[in-house]
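In: when you get a sec, could you give me coordinates for this:
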Amino acid sequence: MVSVSLSAQSDTVRIARQVKAGCDYLFKPGNDKKDLDSAHYFFGQALLLSRSIGSDKWINECLIWQGSCYLEENRHDSGKACFQEAIDYYHRRGDIPGEARTWYLLGYCISTQDPRLAPEKANCLEYAYRLYRSIGDSANALKSLKAAADAHLYEPNLDLAERELLTVAASYKAIHFADIHYTYDLLRVVADLKGDLVKEVFYATEMVRSLDSAKMKNRDDTVFLGSLYGNAGVTYASAAMWDRALTFARKGWKAAQVTDSDDEYFGKMSALCQDLVRNDSAREALRFVLAAIRQRKPSSAFQEARIATSLGTCYQALGQLKKAERQFLKGARILNIDRRFRKDPGYAQAGQEMFLSIGNFFLLTHEYGKADFYAQRLPSNYTYLINLGQRARIQLFRSRVDSAMGRYHSALQHFATYQQMNDSLFGIQKTIQLQELQMKYALDKKDNDIHLQAANIQLLKKENELQQMQAGRSRNLRNMMTIALLFLVLLVGMVYNRYRVKQQRNRQLELKKDEITAKNQQLEHLLQENEWLLQEVHHRVKNNLQTVTSLLTSQMESAEKGPAVDAIRESRQRIEAIAIIHQRLYNSNNFSSIMMPAYVADLVEHLREAFRPGPRIIFSLDIEPVALDISAALPAALILNEAISNALKHAFPGEMPGTISVHISRVSAGKVLLEVSDDGIGFSEKAVISSKSFGIRLIKGLVSDISGESQIINGNGTTVRVLFCINSNYGT
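Out: Now for the predicted structure:
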């Protein structure tokens, strides 16, 4: 079981590593096929391993990542199938959070490049919203609804998007949600696409207020929130609030410099360049663009086109028309080759802006044929993502080109459309509303300045008070330092005196320490000698007992068979049992106690050799690791010797087979149970009670010596059971 568990843990670690490797390739900038192929490989390996170990959690995670990879490649059906397998699993299990999360991720990953997929994207996100609402998960429900509203922009269904975003904003305001600025930014986009400049400015201003109070938790927050500042700058430029537009364009550029996205970097560069030129700072704009392209090189043709048109705009504003023409033509050539803005809605408005700048340049230089050429090249797709202000500028440009080319009827039509759009943007009522917004913004700014000025005055007062306090503290500090210095001199004298006294004490302590060390060494030497002597005593006792045993053996061999020989043999065995104890003592490092498991094994082996019962009698030893003090070990050894010898002599007559069991255990903290049993013929209780044999009397006497209790039980053989007390320091 342990090996299986460890193997499963190892497999899940491998799966996690493969998923991470796949994500590293998936999230690389751009859509390089090699990167996506590598991501597919790692996700596929992780999925195979997940299926092999039957991990439902990792199977579904791998399916989601594999599906994300397919959708990144615009392989919509394959990607959706992966997500659907995970969705079906969660639906069968009734796992609503898991199902809602998977619907949300599917909707999030569906591309917006194909407008036909926008309804499906929105449906997935709205379904996730309903699932989250059903379980009371408000945070994820609102996040899903906001994402669904974003998808509706690409349908386009601006009214539905606005209603959903207003619902999200109201809920966020009710709970004081910190990141409401993202919702205001989407509402700003809706107002921009609807051509409602007043609402667009209002939402941009609300977004800025939220941003000003937001706390940047990490680098990503700085990048994203800085990007929103740049978006506010674009709105203020649309409303001809040039100073404010420039302020927020600078904030957007500051954040773009730390982003990893080259599109974001060069997009914010282009926006700040346009605002600088509009504020009559063309030279500063040129220096800025040249510095920006030295700081980072473009990674796509579209970014090179942005650089070229930005430089062309700067040179045009500076009157360097030849340089401007070269840059505009370079940008036009790149746009004709890299047609991303015609395929990806995210680039549509930027592509139109660049073509419009190029066309207006040739209109300015009276090269009407070229201007007409670029008027015809203006992209006509994704017009629902182009704001009303830019559509109005395109109509004005086409009107001027048609007029210059003699197409007066078409020129009047374009101009009428321009007037209608411009009136919608800057009608009298909207102009008044914008002025009111500007005035409100100015008043808010003035109030903030007044509060800031009052705060500065209070700060100056506090600084003055602080300086006076510091001067007083300085005087007090000088006085205190003088007193402290005198005290320090006194303290040093006392410390030096204590130091001298301590040195004398230390010398005395060192002498005592040396004396104690010498005595300890003497004691250790004496202790070692004592141990050697004890070892020698036990050795000699064992040798003497061996000599006695040899004498008894000689006596036994010279005597005639009979009771005398049996008595000598039994005495010899008892002496050998004691000799084994002394042998154990001098062979170990512990001269005060005997470990019973090893001793019993030696005793049984000795008795087996003495009686030679052969294989017919089996010994079963169950000895716990009990150590006995020598005062208890000697009686216990003799009891064992008597009990086992009696079993070998009397329990199995003839060739009768059997088993002799020896059991020693600690039954409580201070008591030990010793038990010798056999499955032999046994003997009558009356014989035991009336027995005058020396062996039984010896056992009872030994039991009495160690303050124990004995039982001799007859039944299915004979059992000798002894329960005796030991001191706490005997056993381990």
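In: use CA for all of it now, contacts and neighbours both
Out: Will do.
In: what about the nearest residue to A579 once chain neighbours are set aside, helix or strand, and which?
Out: Closest residue to A579 apart from its sequence neighbours, by Cα to Cα, 6 or more residues apart in numbering: K542 at 4.9 Å. Using DSSP states H and E, K542 sits in helix 428-558.
In: can you give me the helices in the stretch 101-250 of the chain?
Out: Here the stretch 101-250 of the chain has its helices, by DSSP state H, counting those that start in this stretch, at 118-134, 138-152, 158-174, 181-194, 197-213, 219-238, 242-256.
In: okay if I get these as TSV plus distance to I664?
Out: Converted to TSV, those look like this (distance: least, Cα to Cα, whole Å):
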stretch	distance to I664
helix 118-134	69
helix 138-152	69
helix 158-174	78
helix 181-194	81
helix 197-213	80
helix 219-238	73
helix 242-256	82
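In: distance to D372 and mean neighbour count added to those helices, as JSON lines?
Out: Below are the helices of the stretch 101-250 of the chain laid out as JSON lines (distance: least, Cα to Cα, whole Å; neighbours: other Cα atoms under 10 Å):
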{"stretch": "helix 118-134", "distance to D372": "34", "mean neighbour count": "22"}
{"stretch": "helix 138-152", "distance to D372": "35", "mean neighbour count": "23"}
{"stretch": "helix 158-174", "distance to D372": "33", "mean neighbour count": "17"}
{"stretch": "helix 181-194", "distance to D372": "27", "mean neighbour count": "23"}
{"stretch": "helix 197-213", "distance to D372": "30", "mean neighbour count": "21"}
{"stretch": "helix 219-238", "distance to D372": "25", "mean neighbour count": "22"}
{"stretch": "helix 242-256", "distance to D372": "30", "mean neighbour count": "23"}
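In: to compare with the earlier structure, here is another sequence to fold:
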Amino acid sequence: MQYPVPEGAGDAWMELARAYDTYSENELKQKIACYELAVPLYKMAVNKLKQAMALQMLGDCYNHQGVLAPALSALEQALAIYKDIRYPALQGIYDLLGNVHSQMGNYKIALDNGFMAVKTAEAMQDTSLMLCTIYNRLGLTFYHLGDHAQALTYFKKSLGIAERWNDTASILTLIPNVASALQGLGRPEDAVHILGDMEKHYHITSDEDKATLSAGLVNSYISLGRFEEAHIRVKKLTCLSRAFGTFHYMQDGIYVALINYFLAVRDYENVKWYGTNYEIYCKNGGYAYELLNDYKSLFRADSALGNYADAIVYYQQYKLLQDSLYGEEKTREIAQLQMQYDMEKKDHDLLLKEQRIQLLTRRGQLQKSDLQRARLEGNVIIGGTLMLVILLVLGYNRYQLKQRINRQLQLQQREISEQHHSLHVLLCTQRKLVAEKEWLVKEIHHRVKDNLQIIMRLLNAQAAHLDDENALAAIRESRHRMQAISLIHQKLYSSESMALVGMDIYIRELVAYFEDSFAGLRQISFDLQIADVYLEVCQAVPIGLILNEAITNSFKYAFPAGEEGTITVNLQYISEEDILLSVKDNGKGLPVDFEKRRHASMGILLMETLSEQLEGKLSVKNKDGVSVTLIFKPQLDREKIPGLLKLVNKTA
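Out: Now for the predicted structure:
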């Protein structure tokens, strides 16, 4: 098909825009530039539908970029064109307008557009993911208004649609929204519960989803007074914040969680620092609701720090913005709008009831016709009954024959029952023997763990009488190795499985042991990326020792005293039959002469020997820090581990 030049060029720019990622700051700028070029081309070609669609996409991108005024202008132009050409499917444009007005603090207009989006979608019988987005944004508007019950209702509606479509990306966005509404309703334990389930059941890989999850847990942990758990998540949020751009949309939730945490622990200097940055972020994007809460936090921080002049200024700004957002007149208008929507919904329900009554009336008439037909059929049945009596007489003879056969079957059944009883007795005996065996295996693991603990205590006692630093270092390293093995036997003793070790929990406990054992470790953080991997004891012990050596080397060489850094531990399936274990730090790397000393290093020799035992491939790289990588094959039958094949076959 031949297009006029302007329209064809506009189509080309639109197609190019689709290639750019909305969630990348640089690519979003390129996407906006493409739409800005497409709009005037469609206007020249007098194709109003494509012009409106390009304006709608442009407004959505402006909204993602955080510049609300241009977004509102583009979306209003698009709506005017849609109405001019009588385009029916307006739920998407109403939804975007409601979202932009909500962020600007125009809650009455936001609710009006949100309700219009719902009505239009329902009239069009739209059950797609568009309705999921509409319900979510309507819930966000109610959340900003402080109506957390209504917000929770709409968030759950949205989540139900996302789950019906099995849209993981939407689910990972909506579960934290539900948690925020529960938090607002004073149910932080429920919020922690659903966020924990989300982390357990979904493979969270993107930094955006990690930030949303951690921010939600920080807010809930603060409400429950669990500040140590909150602090762990705060460290993750701090790292993620540095990874995002200054005005990236994810900074919103990160700043709020960090400010809430530092307010709770009374670290007002950090509240002031993050609050000032958040103020710049909110003003740049025009976010009224977020700016209101930030003013309140800055007022509290300056009051606690004795900066009373600044505190008064922030309080005045807070009151002015609060009156503009939640004035008495606006509150009344919003209530009237909600009442109007409820009335219209009731009228719509009554109309549906009348239609159902008419349908039932027609069904009644059909039932009368069916009754007359049934009478005719009854006469036919009487004649058929006579024939049936004759057949019954003939069937009686067959019944007598069947009775004789049944008696023979009963005798056979009795014999089978006796055999079944004997088998049941044998099975009970076997189960008892298995239970005794399991108890003995558990006792062995318990004894091994206790013996290792005794050896560790003996090493500690011996270390108290030594002055030689090399000997002390050797004892410390031996103690860490024994602790790595002891943890495995402890897991086997306390778990239902006698031979399999869950590596996720084991590695986290091993890292916690290192954090407790090494002094001056507060500046080093761990990034654990552990899949749901189960290993037999013969492989779990070498893996634990390799982890011990790799992490110990990072402590010794990567980070001088007081220097910050991150140690990343990754354990994943990279194929159906291969597992990758890697330990990487971002420190200064190994000493220059390390290769010369490599064959004299007990830790490296031990890792190489253990990798040979695992029949794996070990590599140690010294680039941008030290990376220890091991690829090996698990020895267990993976189909015995619940959910393991599903984990391997899952696609992003």
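In: would you mind identifying the next helix or strand past the helix holding K542 of the first structure?
Out: Scanning forward in sequence from helix 428-558 of the first structure by DSSP H and E, the next helix or strand is helix 563-587.
In: returning to that earlier point: what about the residue nearest to A579 of the first structure, distance to A577 of the first structure?
Out: To A577 of the first structure, K542 of the first structure is 10 Å away according to Cα to Cα, to the nearest Å.
In: give me the more crowded residue out of those two.
Out: Neighbours were tallied for K542 of the first structure and for A577 using other Cα atoms under 10 Å; the higher tally belongs to A577 (26 against 23).
In: longest strand of the first structure?
Out: strand 658-668 (DSSP state E).
In: who are the packing partners of that one?
Out: If you count contacts as 3 or more Cα pairs under 8 Å, 6 or more residues apart in numbering; DSSP states H and E, strand 658-668 of the first structure packs onto strand 617-623, strand 671-678.
In: and S645 of the first structure, which of these is closest to it?
Out: Nearest to S645 of the first structure among these is strand 671-678 (10.5 Å), distances taken as Cα to Cα.
In: helices and strands around the closest one, which ones?
Out: For strand 671-678 of the first structure, the packing partners by 3+ Cα pairs under 8 Å, 6+ apart are helix 630-646, strand 658-668, strand 718-725.
In: in the second structure, what stretch matches the shortest one?
Out: When the second structure is aligned by TM-score structural alignment, strand 718-725 of the first structure has no counterpart there.
In: cool, the second one as well?
Out: Mapping strand 658-668 of the first structure onto the second structure (TM-score structural alignment) gives no aligned residues.
In: next, the angle strand 671-678 makes with that strand.
Out: Put simply, strand 658-668 of the first structure runs at 170 degrees to strand 671-678, going by axes from the mean of the first three to the mean of the last three Cα atoms, to 10 degrees.
In: quick check: which element contains S710 of the first structure?
Out: strand 709-714.
In: what's that strand packed up against?
Out: Counting by 3+ Cα pairs under 8 Å, 6+ apart, strand 709-714 of the first structure packs on helix 694-705, strand 718-725.
In: so how far is the first one from its chain's centroid?
Out: Shown here is helix 694-705 of the first structure, whose average C-alpha point lies 72 Å from the average C-alpha point of the whole chain (Cα atoms, centre = their mean, to the nearest Å).
In: in the second structure, what stretch matches that helix?
Out: Under TM-score structural alignment, there's no match for helix 694-705 of the first structure.
In: give me the buried positions along that helix.
Out: Buried positions in helix 694-705 of the first structure, judged by neighbour count with 16 or more other Cα atoms under 10 Å: G695, I696, I699, K700, L702, V703.
In: which ones are touching the residue lying closest to the fourth one once chain neighbours are set aside?
Out: Right, the one you point to is K700 of the first structure. Distances taken as Cα to Cα, 6+ apart place S710 nearest to K700 of the first structure, at 7.1 Å, with adjacent residues excluded. If you count contacts by Cα atoms under 8 Å, 6 or more residues apart in numbering, S710 of the first structure has them with K700, V703, V720, R721, V722, L723.
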